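# only geometry, no sequence info:
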């Protein structure tokens, strides 16, 4: 679905550097300065309209969160919510997730989240999938040795591809679910897409892993 451009987005983003940046490379290795406290840094790649990253920041004040989204027409929705909530442990980045090593220093991130990424179902587009080996190499570099990656999707094909990619790359599976919503014992903050797909009866696939 094509999102309508929001002419005011660029101006509003530029007006609030206390909450958002379009030049993340300028803060490489210095992200803790953007927050009220120095705490473990969690990053969501592709934050969409922001339900997940906002609710995670509310639920876990002991961690700092960065929501990364490339589309200005989408991230402006998160910014508008943040202008109201003013969470001290949330910061936004408008940038492409394919350059993480330009934005974050080695071992700077404690946890990464990939939620309902574009499945790019055609084989010729496999290199664009966020679980392709070139992306995994970036994740391993920016994550701390004990850090982990969490991946959620409703797309079975992408999940199966990702499991194979994770395994061939060399990762340790910590937890895995083929129907996450059936597990009522663990915390699960849902994204907007997740709520929609769940209502349609789609199982939600989830994995938590570490790099070796």
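Structure received. Keep in mind that what you see is a predicted model, and the values were worked out from it rather than measured.
# Could you use CA atoms for every contact and neighbour count after this?
Fine.
# Buried residues, the lengthiest strand in the chain. List them.
When the chain is parsed with DSSP state E, its longest strand is strand 143-153. Neighbour counts over strand 143-153 (16 or more other C-alpha atoms under 10 Å) mark 143, 144, 145, 147, 148, 149, 150, 151, 152, 153 as buried.
# let's bring in a second one:
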């Protein structure tokens, strides 16, 4: 994503912070907390997270780690987001096993963790056709055991100026250039799909 694309995302969330002051899920761009948690549940059910280190790309307020810890004990968690106010708020609810970093995960050298997750953060529009393959490669390289991410499905989601949908077959092709162990999950929400990649 270029500077103007990131700025567009920044103003989108800033406007939502003013509009939905008491609804964190809506501020982050989810249609509801239920749809946010539905996506989180896919990762919880598909990955062995017990006593693992987790890297969260586009962490927002850190909702993912709080959701997962109710289900499975997490050894260590690192969340990255380029929206300063999200990171500031996330740190208020963090304990010693959590670390929150302000930065653009697409341009950072990512710290290696057992499992990397990107939930919702790869849906923002970019005119750079190499953006998604580059981020997938970086996320997978930062993962000892698995990289999981979700995307909007172009068969069902109508794109707009902010959000971009993808053809699942094309995404699978990108992933299979990196590993043979790729799983796609499509049974939880019509307009969304999840990819789980593991070293083969």
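Arrived safely. Not measured: the values here are computed from a predicted model.
# just to revisit the earlier point, go ahead and measure how far the longest strand of structure 1 is from the middle of the chain.
Its chain's average C-alpha position is 10 Å from that of strand 143-153 of structure 1, according to C-alpha atoms, centre = their mean, to the nearest Å.
# Give me the angle between whatever helix or strand comes next after it and strand 143-153.
Using DSSP states H and E, the helix or strand that follows strand 143-153 of structure 1 in sequence is helix 156-169. Angle between the axes of helix 156-169 of structure 1 and strand 143-153 is 160 degrees (criterion: axes from the mean of the first three to the mean of the last three C-alpha atoms, to 10 degrees).
# Distance of the spatially most central residue of structure 1 relative to residue 156 of structure 1?
Centroid-nearest residue in structure 1: residue 44, 1.8 Å away (criterion: C-alpha atoms, centre = their mean). From residue 44 of structure 1 over to residue 156 of structure 1 the distance is 21 Å, taken as C-alpha to C-alpha, to the nearest Å.
# next one: residue 63 of structure 1
31 Å.
# try residue 102 of structure 1
Residue 102 of structure 1 is 31 Å from residue 156 of structure 1, by C-alpha to C-alpha.
# same deal with residue 176 of structure 1?
Taken as C-alpha to C-alpha, the span from residue 176 of structure 1 to residue 156 of structure 1 is 14 Å.
# Between these two, which contacts overlap?
residue 205 (C-alpha atoms under 8 Å, 6 or more residues apart in numbering).
# Which parts of structure 1 are strands?
20-21, 41-45, 64-69, 90-94, 109-115, 143-153, 171-177, 205-211.
# I'd like the ones you listed as CSV, with distance to residue 121 of structure 1 appended.
Below are the strands of structure 1 laid out as CSV (distance: least, C-alpha to C-alpha, whole Å):
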stretch, distance to residue 121 of structure 1
strand 20-21, 31
strand 41-45, 19
strand 64-69, 21
strand 90-94, 25
strand 109-115, 16
strand 143-153, 13
strand 171-177, 22
strand 205-211, 17
